[in-house]
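**Student:** The following block contains a protein sequence and its predicted model.
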Amino acid sequence: MPAPGALVLLRHGQSVLNAQNRFTGLLDPPLSAAGEGEAAAAGALLAAATFFPDAVYTSTLSRTHQTARIVLDVLDLPGCPALPVVPAWELNERSYGSLTGKLREELLSELGPEVFRFWRRSFYGAPPPMPSGQLAAIRHSRAFAGLPPEAVLATESLCGVVKRVRNFWHQHLRRRLREGEDVLVIGHGNSLRALCFVLDRLSHAEVEELNLPTGQPLVYRFTPDLAPMVRGGEYLNPLAARTAAALVAAAGGT
């Protein structure tokens, strides 16, 4: 049996709504110019680490597809110019319900820090559902065409994201890693926090405090039984990742 492959988690580059400090959730904005730069820098880090994936998974949202395309262009995979990128709705961002599209600073002022943090960061808390018209528009958008109803919820807790991401881990990622394949997963702040929760067996308190910055590759290597060799993984650029994560935390978290 081959040694397990490596898993790289990468939060997509900054989107135009990230740049405006809005709750993006299931909305489908493109990358900002800064986000495109972050994706290219992530590709350069992966190339320097000689990480050339055998499989790439993204969410169904444009900002992860764009990030994947830029990363793979930078990697210029030898002998494999058409590596398939597999979209998976289980890796989509959390539904932020009625917060979707709204400015974080305005909601913080309106709700107060306690309610704001509970809806945004707690394991079980979920904001009020988004209006039915907004939900219908998202369900009929290109990013969600043909997906099951559970892929587009009116609101969602982090606990709900963990459930779908855990299923994805068991159904797809474990098999590839056991077969010795190196896998790149490009997701979102909350879907990747959920995956870290599963991989590292985090407590609720630990995952509530976890902040994953955009554009910073996080590498997991595994023992034969697929336990992480380093709990929490290792960033390819630790200093830049710590600095960026601190900025995410200062803005109120992922």
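**Tutor:** Cool, got the structure.

**Student:** make it CA atoms for all contacts and neighbour counts henceforth
**Tutor:** Will do.

**Student:** Show me which positions of the longest helix along the chain end up buried.
**Tutor:** Using DSSP state H to define each element, the chain has its longest helix at helix 33-48. By 16 or more other CA atoms under 10 Å, the buried positions in helix 33-48 come out as 35-47.

**Student:** Touching, Val86 and Val56? I think so.
**Tutor:** Yes: look at Val86 against Val56 with CA atoms under 8 Å: they come within range, at 6.2 Å.

**Student:** Who has more neighbours out of those two?
**Tutor:** Shown here are Val86 and Val56; by other CA atoms under 10 Å, Val56 has more neighbours (18 against 13).

**Student:** for comparison:
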Amino acid sequence: MGKLILLRHGQSVYNLQNIFTGWTDVALSEKGIAEAQKAGQILKAHNLLPDLCFTSWLKRAIHTAQLALRELDWEQIDCIKSWKLNERHYGAWQQRNKDEVKEEVGEERFIAIRRGYDTPPPPLPDGDPRLPENDPKFRLIDPSHLPRSESLKDTRRRTLNYFYEAIAPQLARDKTVLVSAHGNSLRALTMAIEQLSPEEIVKVEIPTGQPILYRFDETLEMLEKKVLS
């Protein structure tokens, strides 16, 4: 029976400041560090020892995995990183205060973009220093594959591509897999696993630092979901 543990990173310094983060690579806040450590304690209490770990390329997710595994005293496992597990790219809204953006564009458009399924924020323009192609981390990735802005639908496409390519085969081998990632990349996985509609996923919020456990049968049909505490 394959087991999948989804873990949204702990609170980041941008979460604390109410700023759109997206692909901006910011650290965990003090609260976020504590949340990651608590997640490890929760996994230990449930005797969940992952065989393998996956994270994004963003340090708030990487550090969350490291802190949780340290609490679990289970740091020897491989941790595979992929940019396809990155947070949704918030385009021109990245590094901007959420309240200021809402005031600028109006609540209706703000909600349609932030909580909707297929409406992206305004894209980053040519020459913007926030473009992923300007980040050395992405220097080996074809710029045409890197987003300038994403809807949840766009995020789901790349996240699911990676899930079926790299993570699902491990679950099919009855492995226990930890995925430490982000609110929207994990919402994308949740949408697919639970077969939620675009209308249903709008209402789903993934809590920071709280492990979610899925169990699958041999065909990768979901058997059980538990929010662990």
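**Tutor:** In hand now; what should we look at? Computed from a predicted structure; not experimentally measured.

**Student:** TM-score for this pair?
**Tutor:** TM-score for the superposed chains, counting by TM-score structural alignment, normalised by the length of the second structure: 0.95, backed by 229 aligned residues with a CA RMSD of 1.5 Å.

**Student:** which secondary structure elements does the following helix or strand past the longest helix of the first structure contact?
**Tutor:** For helix 33-48 of the first structure, the following helix or strand on the C-terminal side (DSSP states H and E) is strand 55-58. On a contact count with 3 or more CA pairs under 8 Å, 6 or more residues apart in numbering; DSSP states H and E, strand 55-58 of the first structure meets helix 62-75, strand 85-87, strand 183-187.

**Student:** redo that, cut-off 6 Å
**Tutor:** Applying 3 or more CA pairs under 6 Å, 6 or more residues apart in numbering; DSSP states H and E, we find strand 55-58 of the first structure packed against strand 85-87, strand 183-187.

**Student:** Could you export these to JSON lines, including columns for distance to Leu135 of the first structure?
**Tutor:** Output for these, formatted as JSON lines (distance: least, CA to CA, whole Å):
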{"stretch": "strand 85-87", "distance to Leu135 of the first structure": "21"}
{"stretch": "strand 183-187", "distance to Leu135 of the first structure": "21"}
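
**Student:** Give me whichever of the ones you listed is most buried.
**Tutor:** strand 183-187 (a mean of 27; mean count of other CA atoms under 10 Å).

**Student:** And that strand, how far out from the chain middle?
**Tutor:** Mean C-alpha position of strand 183-187 of the first structure versus that of the full chain (CA atoms, centre = their mean, to the nearest Å) differs by 8 Å.

**Student:** tell me what it is packed against?
**Tutor:** By 3+ CA pairs under 6 Å, 6+ apart, strand 183-187 of the first structure packs against strand 7-11, strand 55-58.

**Student:** tell me, how many neighbours does the alignment partner in the second structure of Arg104 of the first structure end up with?
**Tutor:** Matched to the second structure by TM-score structural alignment, Arg104 of the first structure sits across from Lys98. Counted with other CA under 10 Å, the neighbours of Lys98 of the second structure add up to 18.

**Student:** How about Glu224 of the second structure?
**Tutor:** Neighbour count for Glu224 of the second structure, taken as other CA under 10 Å: 11.

**Student:** cool, Ser197 of the second structure as well?
**Tutor:** The tally of other residues near Ser197 of the second structure (other CA under 10 Å) stands at 11.

**Student:** and the gap between the alignment partner in the first structure of it and Phe222 of the first structure?
**Tutor:** Taking TM-score structural alignment, the alignment pairs Ser197 of the second structure with Ser203 from the first structure. With distances taken as CA to CA, to the nearest Å, Ser203 of the first structure is found 20 Å from Phe222 of the first structure.

**Student:** Same question for Leu212 of the first structure.
**Tutor:** Distance from Leu212 of the first structure to Phe222 of the first structure, counting by CA to CA: 20 Å.

**Student:** more crowded one of the two?
**Tutor:** Counted by other CA under 10 Å, Leu212 of the first structure and Phe222 do not tie: Leu212 has more neighbours, with 27 against 19.

**Student:** circling back to that earlier point, which one of the buried residues of helix 33-48 of the first structure is nearest Leu173 of the first structure?
**Tutor:** Closest to Leu173 of the first structure out of the buried residues of helix 33-48 of the first structure is Leu46 (19.2 Å), distances taken as CA to CA.

**Student:** contacting residues for Lys102 of the first structure?
**Tutor:** Arg22, Phe23 (CA atoms under 6 Å, 6 or more residues apart in numbering).

**Student:** actually Ser82 of the second structure, not the one I wrote
**Tutor:** Neighbour list for Ser82 of the second structure: Ser56, Trp57 [criterion: CA under 6 Å, 6+ apart].
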